[in-house]
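Q: predicted model, plus sequence, below.
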Amino acid sequence: MTAGGPALPALGGRGPSYRERVADALRAALIAGELRPGEVYSAPGLAARFGVSATPVREALLDLAKEGLVDAVPNKGYRVTAVSERQLDEYTHVRALIEIPTTAALAATADPAALAALRPVAEEIVAAAAAGDLIAYVDADRRFHLGLLALAGNAHLVEVVRDLRHRSRLYGLTALAEQGRLRASAEEHLELLDALLARDTETVRAVTTRHLGHVRGLWAAP
């Protein structure tokens, strides 16, 4: 395991969802660049950062291996797979094709109560940005956007976007957080909710387009 690096968040609890929470935290660390491509990480080493036993971490790493996010290295651990710039561009392009029109359509169809229920998650994103907690930022961002897309009523669409998000890399988040610029991006989630609740389709489209543009812009630069 690579020495040093930011600590992962401590996780508590047990049960079927525990492995999923560990896997989600690992994905968030990978997406945010806390776990770097080419580096080998062991289950015991990651478990020490989580403050949990190695078993749920080992199980979560098996899930990530099935998704192609890490590769097993015999007797050592798991190596984070590299993603090319072209692949990242392609993932972002597909996301834009799906998310921009789908989110814009929600301005006319989404239940206001369902939209309002996403505000606490949007506020979590802002709080995580202010604290510089990149793993919490990525996790809350995932829950917000997938929750929003779920309001369109197409479960397959949500799964496609979930997979594309898992494969993305946002290495620029660290620099943005250190510069105090991540909060501005985080607040776009609140701006988007306000536009959706106002039934302002054009603003929703504009904010979603700008927000997704950060994936290969502000959030991408190493």
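A: Cool, the structure landed.

Q: make it CA atoms for all contacts and neighbour counts henceforth
A: Fine.

Q: any figure for the gap between the residue lying closest to residue 183 once chain neighbours are set aside and residue 189?
A: Across the structure, with Cα to Cα, 6 or more residues apart in numbering as the measure, the residue nearest residue 183 apart from its sequence neighbours is residue 129 (5.1 Å). Spatial separation of residue 129 from residue 189 under the definition Cα to Cα, to the nearest Å is 12 Å.

Q: so what does the helix or strand where the residue nearest to residue 183 lies touch, helix or strand wise?
A: When secondary structure is defined using DSSP states H and E, the element that contains residue 129 is helix 119-131. Taking 3 or more Cα pairs under 8 Å, 6 or more residues apart in numbering; DSSP states H and E as the contact definition, the neighbouring helices and strands of helix 119-131 are helix 134-150, helix 182-186, helix 188-197.

Q: take a look at this one as well, against the first:
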Amino acid sequence: MRLTRAASRIVVAGNDEFPVNGGALCVKGWTAGTTLDHPDRLLTPLVRGVDGLLVPASWDAALDRVARGIQKIQACHGRDAVGLFGGGSLTNEKAYLLGKFARVALGTPHIDYNGRFCMSSAAAAGLKAFGIDRGLPFPLEDIAGADAILLVGSNLAETMPPVLRYLDRHRRGDGAVIVIDRSNPNRRSQNAWLSTATARPPATLSSVSTSTRPSAAGTRIAPK
């Protein structure tokens, strides 16, 4: 994305030269600049007083309180009683620094990031199905050359809108897009929608695989 300053605001725009999305942005990207001057944005640390209420504090006071709390826990329960969580939005440099802080400054081996919990099942499924634990097993440009694409339980239109341009290109090349899902967020780029309002995706997939399996003669039976 490209960031420019207009008066007192930061304006976010897509980068037309970026190869994946060609300048397209999702809602999170479009509105990223509004968080900088949002009235609910915290501009100072908050610490909880004896009355249980959060009150503004200086950075020195807040960091001193955090340090005292960590020291107290480690003094009572050992250095590895403290753990750290990172996140997918950290840069490589910040992730490296966080690891050093955990192991060198705090002396704890317990450091992880949120992706292990939200992506572990997806990684296991991807490894079993495609031989890789995450990401796409093909370049996005290959979508346009597929005969048919099956989306199961996917709301690409809401979570990955830049990908829709590849589905649109696929459709323009006479490709088929079939969606199996309870909702129908991808209607712009699909040929068929199989609702799972009355049947869960596994049952629907079982029906599809049964009706499309090769016959004894080697021909494919079209779905009813």
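A: That came through, no problem. Because the structure is predicted, anything quoted here is derived from the model rather than measured.

Q: quick one: TM-score?
A: Aligned and superposed, the two chains score 0.24 in TM-score terms (TM-score structural alignment, normalised by the length of the first structure); 90 aligned residues with a Cα RMSD of 5.5 Å.

Q: related to what we said a few turns ago, mind putting the helices and strands packed on helix 119-131 of the first structure into CSV with mean neighbour count and distance to residue 59 of the first structure?
A: Converted to CSV, these look like this (neighbours: other Cα atoms under 10 Å; distance: least, Cα to Cα, whole Å):
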stretch, mean neighbour count, distance to residue 59 of the first structure
helix 134-150, 21, 19
helix 182-186, 20, 31
helix 188-197, 20, 33
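
Q: with distance to residue 102 of the first structure added, can I get these in CSV?
A: Written out in CSV, the entries for those read as follows (distance: least, Cα to Cα, whole Å):
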stretch, distance to residue 102 of the first structure
helix 134-150, 7
helix 182-186, 20
helix 188-197, 12
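
Q: before we move on, the earlier item: residue contacts, the residue nearest to residue 183 of the first structure?
A: 137, 177, 182-183, 186 (Cα atoms under 8 Å, 6 or more residues apart in numbering).

Q: any idea which of the residues you listed is closest to residue 62 of the first structure?
A: Distance to residue 62 of the first structure across the contacts of residue 129 of the first structure (Cα to Cα) is lowest for residue 137, with 23.9 Å.

Q: distance of that closest one from residue 58 of the first structure?
A: 24 Å.

Q: over to residue 131 of the first structure?
A: Here the criterion is Cα to Cα. By it, residue 131 of the first structure lies 29 Å from residue 58 of the first structure.

Q: for these two, indicate the residue with more neighbours.
A: Higher neighbour count among residue 131 of the first structure and residue 58: residue 58, with 21 against 16, using other Cα atoms under 10 Å.

Q: for the more buried one, what are its contacts?
A: If a contact means Cα under 8 Å, 6+ apart, then residue 58 of the first structure has residue 43 as its contacts.

Q: quick check: it vs residue 25 of the first structure, distance?
A: Distance, residue 58 of the first structure to residue 25 of the first structure, using Cα to Cα: 13 Å.

Q: likewise for residue 193 of the first structure?
A: Note on residue 193 of the first structure: its distance to residue 25 of the first structure, by Cα to Cα, is 25 Å.
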